[in-house]
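Colleague: Quick check, what structure comes out for this input:
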Amino acid sequence: MLACCNTFAQAPLGRQQHGANQRLARHCHDSAFATVVLEGGYLEAGDEGRRTVGPGDVLVHHAYESHLDCFCSRGAQVLILPIASDFAVPLFGRVTDPDALVRMARHSPRDAWFALAGDMQACEQRHLDWPDLLAEDLRNDPGLSLQHWADVHGLRPETVSRGFQLAYGSSPKAFRAAVRARAAFTRIRESRQPLADIAATLGYADQAHMSRAVKALTGHMPRTLRVS
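Modeller: You can find the predicted model right below:
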């Protein structure tokens, strides 16, 4: 299934091996999961920024979050664990004994997740080059003018577009659209705020515009996403 130019799939659970210098184009999983790095390393550029990770690092991904991955010359071995709903953890951190999680996950991935959540230490490490500053501004300001942003930072608009595409695997406009749709999805699921108010808060022209964006991201209309 395709939406917002991202490939959708349920995250495969368990231990995975990625090859040397492998690159996974920007994609989106329809379920939440945590990635524990066991060996090697890679750079991930996602909706919440870019981070370079190595053994012991943990990346938490929410449902419908998009990212690309560029693996190092040694490749990487990772453990993928399902995230229990309604369990808040940092987006990025470290664990002291990833091998213990591997052993636990053989018998119960759910127990391994709870052990990870209890052991994980938050970390704010991330890249802070201009593409990352733009990504943050696109997340925070749905009405951001890319022309104005380029002028303020002394960059040509074409440089901004090309450089952001290279760093994040997405044009700035497509990145903003996907992040805003995911923000709408989250508010729809987690609040009782009227849909029209959510649309206005997030800068959509109207509720119908938001509904189309959310359906493109998730495959579902907003009214069917409300948790009763």
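
Colleague: C-alpha from now on. contacts and neighbour counts both.
Modeller: Noted.

Colleague: chain center to the longest helix along the chain, what's the gap?
Modeller: Once the chain is assigned using DSSP state H, the helix that runs over the most residues is helix 172-190. The chain centre lies 11 Å from the centre of helix 172-190; the measure is CA atoms, centre = their mean, to the nearest Å.

Colleague: One more, so I can put them side by side:
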Amino acid sequence: MSRRPATSTINGMHDHVDHETRHSAGDALCTHRHVPAYAALVLEGGYVEASADGPVECTPGTLVLHPRYHAHGNRFGRRGARVANLALPAGTEPAVLQVLRVPDRAEAGEVFLRGAQHLHALILASNGARSMSLQGWQVEFLHDLQYNDEPIARIARRAGVSDEHASRMFLRTHGMSPQSLRRELRGRQALSLLAGEASLADIAARSGFADQSHLTRSVRAMTGLPPGRLRRQINCVQDAEPAPMR
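Modeller: Sure, this is the predicted structure:
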């Protein structure tokens, strides 16, 4: 029996992160989105996390730092998994997904028990983990998906695959269909630009949205907030003193 993260929920939006989750062998979580930035430490078993960042193999000792509003799905292996999770304090949130390997899994587990304020030293002591590789055509496909408005079928043909094959592959490696992945990539670009001073109309154009209304709908779907309100929230976080990490 798996115990899924408690949530408010691409399938749902999670606004709370449990301290620990357990998942059965062969279990799977469809693509879902977490509101808070959080750290996940694999204590036992393993899984593959699929997101717009690509597939991440999470084995015991893997530490994954998720940015706010990160959407991903999980496929658990034959041993299931036990995972420790901690929401990250404001001011310590990563801008992008980070995947690390901790030097000592047992010691890292103790750090998680003591709380997020103790994570900083663990993160500094950890090493970068090697990412799972994509097929060559997928890299070109992803670029075209984000930066031009051509139909999916045309992008697939240029990459030398059928649109059906592309859909199957991206559902497996990224947890989303190409069309959903296009929205996610453009939405992420918009979220990163909201931290700056560009106008909403300029952000919409630079992120690949048809207009500001399209941007607003997409950002609201990702975060539950319209872009203007989200920008004010981001600015408040940036202006706040970072929480000390001891």
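
Colleague: Report the buried residues of the longest helix of the first structure.
Modeller: Across helix 172-190 of the first structure, burial judged by 16 or more other CA atoms under 10 Å covers 172, 175-189.

Colleague: Stretch 5-18 of the first structure now?
Modeller: Within stretch 5-18 of the first structure, the residues scored as buried using 16+ other CA under 10 Å are 6, 8, 11, 15, 18.

Colleague: Can you measure across it, start residue to end residue?
Modeller: 23 Å (CA to CA, to the nearest Å).

Colleague: Check stretch 151-171 of the first structure too.
Modeller: By CA to CA, the extent of stretch 151-171 of the first structure from end to end equals 18 Å.

Colleague: buried residues in that stretch?
Modeller: Going by neighbour count (16+ other CA under 10 Å), the buried part of stretch 151-171 of the first structure is 160-161, 163-165, 167-171.

Colleague: repeat for stretch 98-113 of the second structure
Modeller: For stretch 98-113 of the second structure, by 16+ other CA under 10 Å, it's 99-102, 105, 108-109, 111-112.

Colleague: Okay, whatever residue of the second structure lines up with residue 173 of the first structure and residue 186 of the second structure: tell me how far apart.
Modeller: Matched to the second structure by TM-score structural alignment, residue 173 of the first structure sits across from residue 179. Distance of residue 179 of the second structure to residue 186 of the second structure, computed by CA to CA: 11 Å.

Colleague: now do residue 202 of the second structure
Modeller: In this view, residue 202 of the second structure and residue 186 of the second structure are 13 Å apart by CA to CA.

Colleague: same question, residue 73 of the second structure
Modeller: When residue 73 of the second structure is compared with residue 186 of the second structure (using CA to CA), they lie 19 Å apart.

Colleague: For the second structure, just list every one of the strands.
Modeller: 13-14, 20-23, 28-34, 38-51, 54-58, 62-66, 70-87, 98-101, 127-128 (DSSP state E).

Colleague: can you tell me what part of the first structure the fifth one aligns to?
Modeller: The reference is to strand 54-58 of the second structure. Against the first structure, strand 54-58 of the second structure falls on residues 49-53 (TM-score structural alignment).
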